[in-house]
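J.: My questions are about this predicted structure, shown below with the sequence.
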Amino acid sequence: MIVTAVPPGAALRSGDGELHSIAWSDAPAYTSEPELVPPTGPLCVVHRDEHCVVVEKPAYLPTENTERIKDSVRARVEALLGADADVRIPHRLDWETSGLLVLALGSEAMRSLSMQFASRTVRKSYVADVVGAPPARLGTVRLPLSSDPDRRPRQRVDFGASGKPAVTEWAVERSTPHASRLVLRPETGRRHQLRMHCLALGCPIAGDGLYS
């Protein structure tokens, strides 16, 4: 883990082409079953053109349908745009997470957006309420991660051959000795990366029953 201290009040600089999402922090405990019901009704559309739609995804609504769940962001956008709409998913948010989600319209838009996410032209920003206070005002966590086969769906820090590089920039937005709000900017997209890296800082995400 690399932590670089900076003067109080410093913040990560923002730029064009960013997505700002809210990391989930209000679930009472982790569950693999979708027991918490998402809000009903149409999604809030933030942007729409001939290439893409940007919507506000509520917590507990999956990005796509599953075998058991037939309500999702994709299903609601398809209902909004009509049966002929070619809605595609270039990136995802966990079902517990709320935030902005971009959906591509057609194969060309899907190809372009997928390349932008893969090349990190689009940077994602998350805001997370965590327990405790980190050791500095700003820093970077570099800890490789892999799936924990004995405790699925948990991930683990893995410096061996199975570990995949995972890097997260973080900055304190506000803090008390007991709780803090962090801005998180993942440079990689590993499963549970932000949850694991916050835990490595000694500040698990509030309400995370899986890692806290």
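T.: Yep, it's here.

J.: From now on I want contacts and neighbour counts done on CA atoms only, so please keep to that.
T.: OK.

J.: which residues touch stretch 176-191?
T.: The contact list for stretch 176-191 (Cα atoms under 8 Å, 6 or more residues apart in numbering) reads 12, 120, 123-133, 145, 155, 164-175, 193-194.

J.: What about those, which are in strands?
T.: 123-131, 145, 155, 167-175 (DSSP state E).

J.: Just the buried ones from those?
T.: Neighbour-count burial (16 or more other Cα atoms under 10 Å) is assigned, among the ones in strands among the contacts of stretch 176-191, to 123-131, 145, 155, 167-173, 175.

J.: Would you map the helices across the protein?
T.: Taking DSSP state H, the helices of the chain run over residues 73-81, 107-118, 193-200.

J.: need those helices in JSON lines with mean neighbour count and distance to Asp208, can you?
T.: Listed next are those as JSON lines, based on neighbours: other Cα atoms under 10 Å; distance: least, Cα to Cα, whole Å:
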{"stretch": "helix 73-81", "mean neighbour count": "16", "distance to Asp208": "23"}
{"stretch": "helix 107-118", "mean neighbour count": "16", "distance to Asp208": "26"}
{"stretch": "helix 193-200", "mean neighbour count": "22", "distance to Asp208": "8"}
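
J.: Let me have these in CSV, extended by distance to Ser98.
T.: Shown next, in CSV, are the helices of the chain (distance: least, Cα to Cα, whole Å):
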stretch, distance to Ser98
helix 73-81, 11
helix 107-118, 19
helix 193-200, 14
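
J.: hold the first one in mind and look at this next one:
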Amino acid sequence: MRSILTAAQIEARLLYRDGLMLVLDKPAGLAVHAGPGGGDNLERYFSFLRFGLPRPPALAHRLDRDTSGCLVLGRHPKALRKLGKLFQEGKVEKVYWAVARGRPQQAEGRVDMPLKKLSTRNGGWHMVVAEDGQHAVTDYRLLGGTEELSWIECRPRTGRTHQIRVHLASLGCPILGDTQYGETPQQPLHLHSRSITLPLYPSRAPVSVTAPPPAHMLAALTACGYSQQQHEQQAQAGGTA
């Protein structure tokens, strides 16, 4: 299979590096690992990110194929165990940006709706809100918008599959490009893992990493009030967008 990313290109997407972990700016449209049907995936390029270690890094968590932004990798097994425990115990603060169709009734709030995976007739699957599903909670805040669109910050408190996508759709605000949960197939998914904060070292401040929004989201974000210069300055200063 032909490689799409070169060593220089994958290294250029590195947002953070230390002895335990790497944080990559994952491109939208690329799966993090190989699926049943094969195809290109991000794990194929991890050998370019060893930086002198005997083995490549590995995924500490996952993002959907069409979601961009902060993706954490552990550099060795001990680091992966430590990172896995932080994710499992809910100690990792994750912030996502979405541009959605419509506007939530409240400018901020919490969606507390259990989710369940259902198979479809064509052999696929999707997630639905169901009383017998897994506990799922997302906090959200409206950051800007137009008459038709909303720029929404989401902080998932659980890590269910497609959680933000289903929860926003349940508010009547399907994410742009999300054909699975209410949108028409006109553009890529407008969901971005904006930042991630991990209390990785007990004697230091938590590690906080921010990813710039991808090119395909910039037009919609700008229409909703996003100023790239303003928000990148806030991110560098450790502020919240």
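T.: Received it, and whenever you're ready, just let me know what you need. All figures in this text were calculated on a predicted structure; none of them were measured in a lab.

J.: re the thing from before, for Leu93 of the first structure, which of the helices of the first structure is the nearest?
T.: With Cα to Cα, the closest approach to Leu93 of the first structure among the helices of the first structure belongs to helix 73-81: 10.2 Å.

J.: tell me which strands and helices that closest one is in contact with?
T.: When contacts are defined as 3 or more Cα pairs under 8 Å, 6 or more residues apart in numbering; DSSP states H and E, helix 73-81 of the first structure sits against strand 87-88.

J.: now the strands: where do they sit in the second structure?
T.: Counting by DSSP E, the strands of the second structure are 14-17, 21-26, 58-59, 68-74, 93-101, 108-112, 115-119, 125-129, 137-145, 149-156, 191-198, 207-210.

J.: What are the buried residues along the first one?
T.: Judged by neighbour count using 16+ other Cα under 10 Å, the buried positions of strand 14-17 of the second structure are Leu14, Leu15, Tyr16.

J.: By how much does it deviate from the first structure on average?
T.: Taken over the aligned residues, the distance from strand 14-17 of the second structure to the first structure averages 1.2 Å (mean Cα distance after the TM-score superposition for the first structure).

J.: what's the matching range in the first structure for that strand?
T.: Aligned using TM-score structural alignment, strand 14-17 of the second structure spans residues 45-48 in the first structure.

J.: which one is the most centrally placed residue in the first structure nearest to, not counting chain neighbours?
T.: Nearest to the centroid of the C-alpha atoms of the first structure, with distances taken as Cα atoms, centre = their mean, sits Leu93, at 5.3 Å. Distances taken as Cα to Cα, 6 or more residues apart in numbering place Thr63 nearest to Leu93 of the first structure, at 6.5 Å, with adjacent residues excluded.

J.: contacting residues for that neighbour?
T.: Contacts of Thr63 of the first structure (Cα under 8 Å, 6+ apart): Lys57, Ser72, Val73, Arg74, Arg92, Leu93, Asp94, Trp95.

J.: What does the third one correspond to in the second structure?
T.: Structural alignment places Val73 of the first structure opposite Leu42 in the second structure (criterion: TM-score structural alignment).

J.: Can you tell me the closest non-neighbouring residue to that match?
T.: Among residues not flanking Leu42 of the second structure along the chain, Val32 sits closest, at 4.7 Å (Cα to Cα, 6+ apart).

J.: which position in the first structure aligns with that neighbour?
T.: Val32 of the second structure maps onto Thr63 in the first structure, by TM-score structural alignment.

J.: Could you check how far that match is from Ile69 of the first structure?
T.: Per Cα to Cα, to the nearest Å, Thr63 of the first structure is found 11 Å from Ile69 of the first structure.

J.: just Thr40 of the first structure next, same as before
T.: Distance of Thr40 of the first structure to Ile69 of the first structure, given as Cα to Cα: 14 Å.
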